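[1] here are the coordinates; sequence isn't available:
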C-alpha cells in the first residue's frame, strides 16, 4: 500500500513537471516529445489511483472502478509511449541533419 501511494505521488509530480516543462520549449518536436512523457506519467497516475482505491475499499464497486481506471491508465501509457518513441526518432533525425541548432 505505501508503494502505491509513493508511485501515485511521484507520477503526479512528474506529470505536472512535464506539463510545465512544455512551456519552456519553442520547438514543436520537443513539445510533443515532452507531452508523450507527460502522458506516460498521467497513465501511471490513473492506474495507481485505481489500484489504491481497490486496496482501500475492496468492494465489488471499487473493483469495477479499478478496472475502468486501469484501462484508461494503460491506454494513456501506450499512447504516450508511441508519441514519445515517434518524436524521439524525429528529434534524432533533425539533430543529425542539423535542423535543431
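    Sure thing, it's come through. Remember, predicted model here, so these are calculated numbers, not experimental data.
[2] only C-alpha atoms from now on, for both contacts and neighbour counts.
    Noted.
[3] the residue most central in space within the chain sits in which helix or strand?
    Centroid-nearest residue in the chain, with C-alpha atoms, centre = their mean: residue 40, separated by 1.9 Å. Assigned by DSSP states H and E, residue 40 belongs to helix 28-57.
[4] one step back: can you count the residues close to the nearest residue to the residue nearest to the centre of the chain once chain neighbours are set aside?
    In space, and not counting its chain neighbours, residue 40 is closest to residue 77: 4.4 Å by C-alpha to C-alpha, 6 or more residues apart in numbering. Applying other C-alpha atoms under 10 Å, we find 24 other residues in the vicinity of residue 77.
[5] try this one side by side with the last:
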C-alpha cells in the first residue's frame, strides 16, 4: 500500500504551499481562498493518515485513533470544499 504514504506526503506539501502563498498575497479574498484550499489539503492529510494508521498497525487503539482522524479529516474536507466553492464564486463575481 504505497499509495497512502504518497497521498499523505503530497497533501502535506500542498498544505505548506498554500500557507506560504497566503503570506505572499495581500488581497483578503485571495487569502481566504488559499486558506480554504489549505483546509482541503489538511483534511486529506488527516483522512489518509487515519486510513494508513489502521492498515499499517491493525490494532484496536489504531482503529480508534484512525476513526478520530477520519472524522476530523472529513470535517476539514467538507468545510474546505464549501469555502472554496464560495470564494471562487465571489472572486469570479468581483473580477468579472
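    Structure's in. What do you need? As the structure is a prediction and not an experimental result, all values here were calculated from the model.
[6] any idea what the TM-score comes out to?
    For this chain pair, the superposition-based TM-score is 0.97 by TM-score structural alignment, normalised by the length of structure 2; 96 aligned residues with a C-alpha RMSD of 0.6 Å.
[7] now do the buried residues in the helix holding residue 40 of structure 1.
    29-52, 54 (16 or more other C-alpha atoms under 10 Å).
[8] same deal with stretch 3-12 of structure 1?
    Buried, per 16+ other C-alpha under 10 Å, within stretch 3-12 of structure 1: 4, 7, 8, 11, 12.
[9] so the strand or helix carrying the fourth one versus helix 28-57, what angle?
    Yep, that's residue 11 of structure 1 we're talking about. Using DSSP H and E, residue 11 of structure 1 maps to helix 2-22. Inter-element angle recorded for helix 2-22 of structure 1 and helix 28-57: 160 degrees (by axes from the mean of the first three to the mean of the last three C-alpha atoms, to 10 degrees).
[10] give me the mean deviation of helix 2-22 of structure 1 from structure 2.
    Taking mean C-alpha distance after the TM-score superposition for structure 1, the mean distance separating helix 2-22 of structure 1 from the aligned residues in structure 2 is 0.3 Å.
[11] many thanks, we can stop here.
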